[in-house]
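>>> can't give you the sequence, but here's the structure:
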């Protein structure tokens, strides 16, 4: 791997190990997470499928991909995590992978785990799949745009405040809470902690409001280090979210092609109609570009490239829109059945729309990209 901070040639191809990981995750999700199961979980209001998470996180080892081996993880990179997220996007699986195995883990890795026993222990539990954690910031927070903490710590280290729009908080065992004096770990079931579900567009990634009233907490990092750790976690999350959006878009196109081959009108498959052919061909071209952007972001994160912020901004600005377009086309080209609750197309559209504003909107990432590459604002 190139030395951190040095240019490196991007490698967008999947390695044999990555393809093996994909095959294992896809086989698991095909068996345990079909659309009917996802719909049932959404109707039941379950935050995630705990037995499925045990298998993915613990047995396959996906929960610890980003955790170094010396800390109890797999010692893999963002490239492998991106492959898992592609498959999770393909099935819109109700699992806390992005929130726990990516955002929470990356935040903890920025808190000097070798020096802090509390951080090291929590990382080990997350990597082993024995616990889940959620970073208590609004899901809409973009890299480089984290607002001032809305939680304060008193002299006794107890936390008071409210954080809205937190993903992964429902069902998490630990909350990682940025406060005015640093980053704190709070047991989700501790006295003074209230997690209230809110009505979310995406039923497979529910949001919640977290209220803290003098909740006992353990400080993991001082304020300056905590801010850097959270921002790096948001950057990693945004870059890898592009892979989830890619997987979602690929499923939508594949399902649309399948449907238009089987659905007949006027004695022929509707997929043979020229207008529909053009729409699906145009979407396929968008997917090719989205794959390049998502893979480039994952590779840059894995290599700790100096171009990582640019790669992530490009990936999110593009892949978010492609995922929404693919989901919209999937609904529309399925006709009436695409609008029903029984067909899973609505789950993909809702995930695509919610992911479009998660970790920064496409517009926010375009603005950041302009700053990064030195393009002046039209109003400047």
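The structure has been received and is ready for your questions. Everything quoted here is computed from the prediction, not taken from an experiment. Residues are numbered from 1 along each chain as shown.
>>> alpha carbons only for contacts and neighbour counts from here, please
Fine.
>>> show me where the stretch 51-200 of the chain has its helices.
Remark: helices assigned in the stretch 51-200 of the chain by DSSP state H, counting those that start in this stretch are 78-91, 105-109, 117-127.
>>> mean neighbour count and distance to residue 99 for these - can I get that in a markdown table?
Output for the helices of the stretch 51-200 of the chain, formatted as a markdown table (neighbours: other CA atoms under 10 Å; distance: least, CA to CA, whole Å):
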| stretch | mean neighbour count | distance to residue 99 |
| --- | --- | --- |
| helix 78-91 | 26 | 11 |
| helix 105-109 | 25 | 9 |
| helix 117-127 | 21 | 11 |
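>>> so which of those gets nearest residue 147?
Proximity to residue 147, assessed across those by CA to CA, is greatest for helix 105-109 (16.1 Å).
>>> which residues are contacting that closest one?
Contacts to helix 105-109, defined as CA atoms under 8 Å, 6 or more residues apart in numbering, come from residues 66, 67, 119, 123, 126, 135, 229, 230, 232, 233, 236.
>>> repeat the analysis, applying 10 Å as the threshold.
With CA atoms under 10 Å, 6 or more residues apart in numbering as the test, helix 105-109 has contacts from 63-68, 71, 98-100, 102, 118-120, 122-124, 126-127, 132-135, 176, 183, 185, 220-221, 226-237.
>>> try it against this one:
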């Protein structure tokens, strides 16, 4: 099958999100927001959901979304990444919404998804996803039911345990928790404000993105999915999260490339623009190649997961590995080509470099995704 093409509708979507981010989340707003206790502007996030409708582009219309598909969602996330928008992009948009879409029955989706899509509530996933896929053996939370609660999805459960490095975990309203039961690993919904939930914010390299340690001590929980459906849904959420994070990395890399080209074009040395020197041209060309490679891999991943045109784990891992390496390399080159000012706190280059570094460690490193790709390739042989 032929690869997808960016349609006029997708171009219009990109322009709309870019304009919104430039107007309402410019660099001064990003710097002010990242210093707040929550780490994001709840009103800005709500507007992204209600006014722009870009938080549920991949969610079916029946559950409050637009039904536009994962490629459209990736376009919106790319523009958010280019602007370094502070918000629960990883926890809510990349993980929780895809997980609920895949794990819950229709009643569960109607109960949770509309509020997340509208931006009125936020959520995150407390599960071992740091290796690039869901690792059932690493689940550290246990769940118990009163009576014979396993027979039907619903209330009557409590969860206990500790989960490290939960994205957006300190501010999320809803926690989707992978917990071990007598029957295997299941998926539970926990109100973050419930008794028995304690959240400890972590110091992070990227100040625009928060993480937390979440501890459960007999916290009331609602069963969303049993063993078989939960495992498949968590693996799906990890793949979607990797692809959307790759799209965000494309946006950040593109922003750094554009800023660098603008700088070397307008900055003079020895009476001529920096960009006229061959060595600088080569560095900028290398940055462009890296960004375009990442773009191809990221959107192939989104298209493959959307239309089932490739092995989903293969496509997702290639997207995340390529985009992580590209973003890190481009952000480092941008700092070097900006000279001394690129290293200062006042310049945005360091914010992108820290985001690039943090993204490369989130939902699987380059090495971990390369290992997943190698495993798939060897299994095919």
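Noted; the coordinates are in hand. Because the structure is a prediction, the values reported are computed rather than measured.
>>> still on that earlier bit, next, format the helices of the stretch 51-200 of the first structure as JSON lines and append distance to residue 192 of the first structure.
Converted to JSON lines, the helices of the stretch 51-200 of the first structure look like this (distance: least, CA to CA, whole Å):
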{"stretch": "helix 78-91", "distance to residue 192 of the first structure": "34"}
{"stretch": "helix 105-109", "distance to residue 192 of the first structure": "23"}
{"stretch": "helix 117-127", "distance to residue 192 of the first structure": "21"}
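>>> out of these, flag the one nearest residue 203 of the first structure.
Residue 203 of the first structure lies closest to helix 78-91 among the helices of the stretch 51-200 of the first structure, at 13.3 Å (CA to CA).
>>> list the contacts for the aligned residue in the first structure for residue 41 of the second structure?
Aligning on TM-score structural alignment places residue 41 of the second structure opposite residue 49 in the first structure. The contact partners of residue 49 of the first structure, by CA under 10 Å, 6+ apart, come to 32, 33, 37, 38, 41, 93, 94, 95, 96, 171.
>>> which residues touch residue 203 of the second structure?
By CA under 10 Å, 6+ apart, residue 203 of the second structure lies in contact with 210, 211, 212.
>>> look up how far residue 265 of the first structure lies from the aligned residue in the first structure for residue 72 of the second structure.
In the first structure, residue 72 of the second structure lines up with residue 80, judged by TM-score structural alignment. Relative to residue 265 of the first structure, residue 80 of the first structure is positioned 43 Å away (CA to CA, to the nearest Å).
>>> now list the buried members of the contacts of helix 105-109 of the first structure.
Buried residues within the contacts of helix 105-109 of the first structure, counting neighbours by 16 or more other CA atoms under 10 Å: 63-68, 71, 98-100, 102, 118-120, 122-124, 126-127, 132-135, 176, 183, 185, 220-221, 226-227, 229-237.
>>> now the helices: where do they sit in the stretch 251-381 of the second structure?
Taking DSSP H, counting those that start in this stretch as the criterion, the stretch 251-381 of the second structure carries its helices at 278-307, 312-338, 349-361, 366-380.
>>> just say which of those helices is most tucked in.
Most buried of those by mean neighbour count (mean count of other CA atoms under 10 Å) is helix 312-338; its value is a mean of 25.
>>> average offset of that helix relative to the first structure?
Here the mean offset of helix 312-338 of the second structure against the first structure after fitting is 1.1 Å, by mean CA distance after the TM-score superposition for the first structure.
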